[in-house]
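Trainee: Okay, predicted coordinates and the sequence, questions at the end:
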Amino acid sequence: MTPSIAPFQDAIYWPAFVIATAAAIIASQATISATYSIIKQALALGCFPRVKVVHTSKKFLGQIYIPDINWLLLILCIAVTAGFKNQSQIGNAYGTAVVIVMLVTTFLMVPIMLLVWKSHWILVITFIVLSLMVELPYFWACILKIDQGGWVPLVIAIAFFIIMYVWHYCTVKRYEFEMHSKVSMAWILGLGPSLGLVRVPGIGFVYTELASGVPHIFSHFITNLPAIHSVVVFVCVKYLPVYTVPVEERFLVRRIGPKNFHIFRCIARYGYKDLHKKDDDFEKMLFDCLTLFIRLESMMDGYSDSDEFSLPEQRTEGSINTAFLADKTVNTMCSNGDLSYSSQDSIVPVQSPLGVNNLLTYSSQTNRTVSNEVEFLNRCRDAGVVHILGNTIVRARRDSGIIKKISVDYLYAFMRRICRENSVMFNIPHESLLNVGQIYYI
């Protein structure tokens, strides 16, 4: 090596080192962000076990951080670097991953050009031919180097594919079982006000993924236990793709069955930045919503079902204001799914043919009924609140193949154990948590 070349290399060593390090940092951040986005989409589609997702921005939904995936990437990076100890093999692994991504992107562009952009088929064929002319030679070169490090991204891709497929398959089967085994309202009505059991003082929050119908876990619970709480609330927690859901719009409440059954359904809606606070705050907000729902329900029943109130054909300014206030009140904190009230209807009290005395009698009876039910709710809340969480376990049938048994009984069961539990997601204290399990064979 000539002396002139040696000083030149010494001069550019540190600048090249700084640039290469910065490029590696930028590339690693892009890889991490892309991995977070893919996992987030897989979670939304039910194709990946539940992991903690931290949203780092109030304005942008896509800026997220997943601690578990970050640690997994660290482990894989150390394993690849320490395992190969060879730059050429690491380069072959990287090249194989990049070429496969290029091919997948090309083939995914075809349905987008045909279905979304409505491009002409000649343009689509031209795009495919030009892209494959460049990508296929690179792909063939990577195929020849699979045994020299190119097998690493393929193994990782196959492992993630198996995890996602098994989780999605078992999750869909479990959800289909819960949907098809919902309890009919006729069965609930046939049990009577006591549900065929002893109604003990207290409020039972039954958590379910179903937004409609009575879950099968409830019938399983009351069939095997001799008592049920005096007030039962089916709670369905939904996370919406918005930053936050206002508190006054968080709960949707409706009644299930007759009033003397004291069974309600509540859908709690949260944004991705809303925190499911401790049970005391959640119970207080839900209880206040139930109380408001009972008062609004009696008011709307009186407007729609009684003879003392009717809808005039001509609307006045006072009727419009009354309707606006009533509609605004219904949608403040909880919404009644059973009410067929519309903001276009005007509700105006008119003179009753039965006289004012009957009107006052009806109003006083309604107020007494509402007061009695609210007082009943207060006594039940003071008696205690129990959170009942359904836990449906999926198992493979005895006549299933060995691959299915391993996938369902071992792989899926292992992922269920290590993923975030519903009790952690809902922030339920262990002292008031009751898990009700059942086994479903697929």
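Mentor: Received it, and whenever you're ready, just let me know what you need.

Trainee: use CA for all of it now, contacts and neighbours both
Mentor: OK.

Trainee: which residues in this protein form strands?
Mentor: Taking DSSP state E as the criterion, the chain contains strands spanning 54-55, 64-65, 198-207, 227-239, 251-256, 263-270, 309-310, 348-349, 385-395, 433-441.

Trainee: Out of those, flag the one nearest D288.
Mentor: strand 251-256 (10.4 Å; C-alpha to C-alpha).

Trainee: gap between that closest one and the chain center?
Mentor: In terms of C-alpha atoms, centre = their mean, to the nearest Å, the centre of strand 251-256 is set 19 Å apart from its chain centre.

Trainee: Summarise which helices and strands that strand is packed against.
Mentor: strand 263-270, helix 279-305 (3 or more C-alpha pairs under 8 Å, 6 or more residues apart in numbering; DSSP states H and E).

Trainee: quick one, which of the ones you listed is packed in tightest?
Mentor: Highest mean neighbour count of those: strand 263-270, a mean of 22 (counted as mean count of other C-alpha atoms under 10 Å).

Trainee: Give me the residues contacting it.
Mentor: 211, 231-240, 244-245, 250-257, 276 (C-alpha atoms under 8 Å, 6 or more residues apart in numbering).

Trainee: Also stretch 45-55?
Mentor: 39-40, 42-43, 61-68, 163-165, 167-168, 171, 272-273, 415-416, 419-420.

Trainee: quick one on the thing from earlier: turn the helices and strands packed on strand 251-256 into CSV, including distance to V198.
Mentor: Formatted as CSV, the helices and strands packed on strand 251-256 follow (distance: least, C-alpha to C-alpha, whole Å):
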stretch, distance to V198
strand 263-270, 15
helix 279-305, 23
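
Trainee: Got another one to weigh against that:
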Amino acid sequence: MSSKSTETPRMSDDEETHTSVEEIESPVTKQSYKEILMLAFSSLGAIYGDIGTSPLYVLNSIKYPHATPTEEDIFGGISIIFYLFIIIVLAKYAFVVLTYGPNEGEGGQIAIYAKIARHLHFGPKGVIIPGSPQRSDLELLKRVETTNSFMSSKSQGGWKKKPSVIKFISAFTLIVCFLGCALVISDGLLTPTTSVLSAVAGIQVAKPSFSHVLAVSEVILVFLFFIQQFGSATISYFFAPIIAVWLVGLIICGAINISHHPSVLKSLSPHYAIRLLKRSGVDAFGGSMLAITGTEAMFADLGHFGKVPTQIGISTVLFALIITYLGQGAYVIKRPESLPNVFYESIPGGTNSWFYWIMFVLAILSTIIASQALILGVFSILSQMINLDCFPKLRVVHVSSSYVGKVYIPMANLLLLIGVCATTAGFKNSNNVTAAYGLGISLDFLLTSLLLMVCFVYVYEYQWWVSAIYCLIFVPLEVCIIISNIKKVPHGGWFPLMMCAIFFSIFAFWRYCRSKTVEKQLTSRVRITDIFPLLKGKPASTVVDLGHKSYVDSTDISMNEADLSERETVEDEPNQDVKFDERSPFKLVSTNYGNVELSTKPGVAIIYSDNPYNDLSSPNSVPGVYERIVRSCASIPSVVIFCTIRVLSIPTVASEDRILVGATKIPGHYNCILRFGFMEQRVSDETLSQEILRQFPEVDRLRSSMSAKIPVLHIFEADKIRSSEGDEEILFTRNPLTWTVKYLRRIMIDHVFSPVNAIFQHDDQYVRISNEDDERREKIFVGGIMRI
């Protein structure tokens, strides 16, 4: 018996609570000046070690027109470095890129791509791009129609909005994004190698007999990657003071050397840069651009510290570096023979002074820190790639409750350690590795510019001439830098290109296979009317939010929010049976052998899925795994729960907000969303499972009618993915090229993608049952062959 509620229903109050949880998922926080300055200081120890240690090897890497550089040559080299700082580091990255590039606080080319894809409504299938408008979990649970999308699309107008142009932009930006991310990861292999080898080589300047540079470098690198597990916040607090002291030491060295030859300040005039470029050509950029390595990592690391702290940090670092290069130039002008080891020889007091060994120790520590920027950049990029389903779902550990972008990826850290140690062993000394260094970074500069120009037009809807002006200012310089570095290819520049090709292939292959898999999953969802033939033409009667014991009348599909406030409260009826009655349209199941009567057994089945939006967005269909169960067994537990796990962008979720439930159109079948904060361990243990069951009246009635424990089955979909090309199709292909492509496609999907995907896609790792015997009985994997 039901009666109208005369008071404001509990549902409304709780809806406000849940809505607030949704709203604080992407909080707009205003930082105090103290927090900004503390973050700026901390960023010294995580972002600027790379660019901050460039004085170790830059000035002697520049190609001068004379074997022994003249005063004008040195002035020209310093002038080029100075204006690269101004144009690339400050104007482009600190001002333009950090302002227009980030997406939801994250940086890197993947962030720019995500922003473009979000505004143009393209991107990886089955993925919610960060920042996209989306329905709350409660709205998804109450959804009763599928005709209208909640995402608005921009009106079509002009050539840039034509479908063919949008399709091209979609492919172009994805390719550029993958190339950019691959180049940053390639730099992640070279940067630690370059920095550490250059610093340890300082021992040979003071002690020429020392011959263990490589061994010491490898030990330092192992230590560097070992401490990554403590998180960027902890590491930066220890590293920031070291970099700060290092920068002070650089300023002291530079100021003392400048005082001996003040005329070096004339090199700040662009006149000398232009004259050197006339004599040496663009080759002068090949060495001088090494002074700005680490700039691309600064953008990739944005999620760890934020925009304003990063801008403050880079301004401070550049001041120290300019003083340092001016001081080194002043020293070389007086002693040209010191150029090969200008950093260590220009330290005041000589190679045996106490100040020399202080700077040497600081150099070693700073080069360890220098690698930190690229390592954090790799973590940030891979984390975003995982979120966009463009990389296997490695375990991502959030190391800060204040910033969702601060992450650590154990598997990536291990693989990067192996790669860096192998790279260091291969190049052996700093001279070899600096010959390979720079090409990948210069290409990365250009790719960022290409994405930004697209972003100006489509995201910010600026006039085309804004992108044209940006292009005229930055792109010609970046192209010149690339040309100067292409000559490094025979001398080691091939290495970053090779690694870029490998990483790009991994990204593209994984995205292609996942796209085909998600497409197959979406098309394999089964309409309820195809399973229950008697249901055709009959509307659903109710949609229920069982978490609040409130029933919502949804016979009218066009119900609006005002209608939802008018609901009836139904008292629990202990004697009500959950079996389908004879008139129920859910009594019969359609199979290949005709209609079969569906029976129910006392118990609960929880069917898990990893994508709430794909599974809840269509209330008229069910996952393919459910179809397999009912058509194969013709018997189901009396309560079936479709459960999804969702991670919010807040640190923790209150216990009262963790579980959201709602009814489906099938009696005894419900949707459930488990919500966790990014700092919480995603585990559904026995306590949480019992809490889920307490949300449902049917389970309470089962408990009262059964003396034994209610049987609970945890069901996971475990399809084996195989290539759609069969043996016969490949065998009868006449074209050798087509045959080769199809055969390789089958090999890669069957023996590479399928096993790797199986490792990282299963949700059973999140469901823990205390007793091992119970786990074997209660966990069931249902699946078949999915051909893509």
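Mentor: Now that the structure is in, tell me what you want to look at. As the structure is a computational prediction, the values presented were derived from the model and not from experiment.

Trainee: Please work out the TM-score for the two chains.
Mentor: Superposed pair, TM-score by TM-score structural alignment, normalised by the length of structure 1: 0.73. Supporting alignment: 359 aligned residues with a C-alpha RMSD of 2.9 Å.

Trainee: returning to what we had before: buried members of the contacts of stretch 45-55 of structure 1 into ChimeraX, please.
Mentor: Filtering the contacts of stretch 45-55 of structure 1 down to the buried ones (16 or more other C-alpha atoms under 10 Å) takes a single ChimeraX command:
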select :39,40,42,43,64,65,66,163,164,167,168,171,272,273,415
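
Trainee: So which of the contacts of stretch 45-55 of structure 1 are in helices?
Mentor: Counting by DSSP state H, the contacts of stretch 45-55 of structure 1 place 39-40, 42-43, 67-68, 163-165, 167-168, 171, 415-416 in helices.

Trainee: how many neighbours does the equivalent of F17 of structure 1 over in structure 2 have?
Mentor: With TM-score structural alignment as the criterion, F17 of structure 1 lines up with F360 in structure 2. Residues lying near F360 of structure 2 (other C-alpha atoms under 10 Å) number 19.

Trainee: what's the answer for the one 10 residues further on, then?
Mentor: Applying other C-alpha under 10 Å, we find 31 other residues in the vicinity of A370 of structure 2.

Trainee: Map it onto structure 1.
Mentor: By TM-score structural alignment, A370 of structure 2 lines up with A27.

Trainee: Please report how far its match lies from Y94 of structure 1.
Mentor: To Y94 of structure 1, A27 of structure 1 is 12 Å away according to C-alpha to C-alpha, to the nearest Å.

Trainee: Kindly report the same for T106 of structure 1.
Mentor: Relative to Y94 of structure 1, T106 of structure 1 is positioned 19 Å away (C-alpha to C-alpha).

Trainee: on that earlier part again, among the helices and strands packed on strand 251-256 of structure 1, which is nearest L132 of structure 1?
Mentor: Using C-alpha to C-alpha, the nearest of these to L132 of structure 1 is strand 263-270, at 45.3 Å.

Trainee: and for the closest one, what span of structure 2 is it aligned with?
Mentor: Aligned by TM-score structural alignment, strand 263-270 of structure 1 falls on residues 669-676 of structure 2.

Trainee: Can you give the distance of the matching stretch from its chain's centre?
Mentor: Worked out by C-alpha atoms, centre = their mean, stretch 669-676 of structure 2 lies 25 Å from the chain centre.

Trainee: do stretch 80-98 of structure 1 as well
Mentor: Relative to its chain's centre, stretch 80-98 of structure 1 lies at 38 Å (C-alpha atoms, centre = their mean).

Trainee: Now do that stretch: everything it contacts.
Mentor: 139, 142-143, 145-146, 148-154.

Trainee: Just the buried ones out of those, please.
Mentor: Buried among the contacts of stretch 80-98 of structure 1 by 16+ other C-alpha under 10 Å: 139, 142, 145-146, 148-154.

Trainee: With respect to M285 of structure 1, which of those is nearest?
Mentor: For those, the nearest to M285 of structure 1 is P153 (49.1 Å; C-alpha to C-alpha).
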